[in-house]
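Visitor: what's the 3D shape of this:
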Amino acid sequence: MRCSIGFVYLFSYYLLQFCGHTWIFSNMTARFLSFGLDAIAGTFYFVGVMMCLCQLLSVLELFHIADGIEESQLLPRLVQVLA
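Guide: Modelled structure (predicted):
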């Protein structure tokens, strides 16, 4: 039972991360194609909240390893999250 709950949780987590990063990428691309280089200044303010949320949620990956939900090494994932 624990395996299926962990799988559903990880699937939902990675789906949320994928949708968030896809939203960021598509909005950045649309703003660049619409406004050109003039969009550089306002793009961070437009997608900044979602970008901060996705980066904040990436800290959960460390807890996934610590709780045993995901089998991976902690040090490489810590470097990935902090970089």
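Visitor: all contacts plus neighbour counts: C-alpha atoms, from now on.
Guide: Fine.
Visitor: which residues are contacting the helix or strand hosting Gln55?
Guide: Gln55 belongs to helix 40-57 when assigned by DSSP states H and E. Helix 40-57 has contacts (Cα atoms under 8 Å, 6 or more residues apart in numbering) with 17, 20-21, 24, 27-28, 31-32.
Visitor: Following up with a second sequence; could you model it the same way so I can compare the two?
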Amino acid sequence: MSSKGVKGNVPKGGKKKGASFVIDCAKPVEDKIMDIASLEKFLQERIKVGGKAGALGDSVTISREKNKITVTSDNTTFSK
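Guide: Okay, here's the model as predicted:
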């Protein structure tokens, strides 16, 4: 018997894709309802990684550009 062309259950060598969330705060900032720096600080303090709030480490990054905040995770599941 020949096993020509049979690969079995070999996982592909790809990297898992992390999640990315973009929060557009243009309208509230223009109306002076909120300060985007305060929201960024709030997210850094409240996002839980591994069950601990504020412990983002290298797996989660929060960046701010004008009126948008981007939260990016690398292979991390967020706690509820």
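Visitor: quick one: TM-score?
Guide: The TM-score (TM-score structural alignment, normalised by the length of the second structure) is 0.32; 47 aligned residues with a Cα RMSD of 4.4 Å.
Visitor: could I get the contacts of helix 40-57 of the first structure as TSV with distance to Cys54 of the first structure and neighbour count?
Guide: Formatted as TSV, these follow (distance: Cα to Cα, whole Å; neighbours: other Cα atoms under 10 Å):
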residue	distance to Cys54 of the first structure	neighbour count
Gln17	6	17
Gly20	7	16
His21	7	16
Ile24	10	21
Asn27	15	15
Met28	15	18
Arg31	20	18
Phe32	21	15
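Visitor: With respect to Ala66 of the first structure, which of these is nearest?
Guide: Gln17 (19.5 Å; Cα to Cα).
Visitor: so where do the helices sit in the first structure?
Guide: If DSSP state H is used as the criterion, the helices of the first structure fall at 2-35, 40-57, 60-67, 74-82.
Visitor: still on that earlier bit, got the angle for the helix holding Gln55 of the first structure vs helix 74-82?
Guide: 150 degrees (axes from the mean of the first three to the mean of the last three Cα atoms, to 10 degrees).
Visitor: what comes up buried for the helix ranked longest in the second structure?
Guide: Using DSSP H, we find that the single longest helix of the second structure is helix 36-46. In terms of neighbour count (16 or more other Cα atoms under 10 Å), helix 36-46 of the second structure has its buried residues at 36, 40, 43-44.
Visitor: just stretch 65-72 of the second structure next, same as before
Guide: Here stretch 65-72 of the second structure shows 67, 69-72 as buried, counting by 16+ other Cα under 10 Å.
Visitor: Next step: those restricted to helices.
Guide: Per DSSP H, the subset of the buried residues of stretch 65-72 of the second structure in helices is empty.
Visitor: following the longest helix of the second structure, which helix or strand shows up next?
Guide: Counting by DSSP H and E, the element after helix 36-46 of the second structure in chain order, helix or strand, is strand 48-49.
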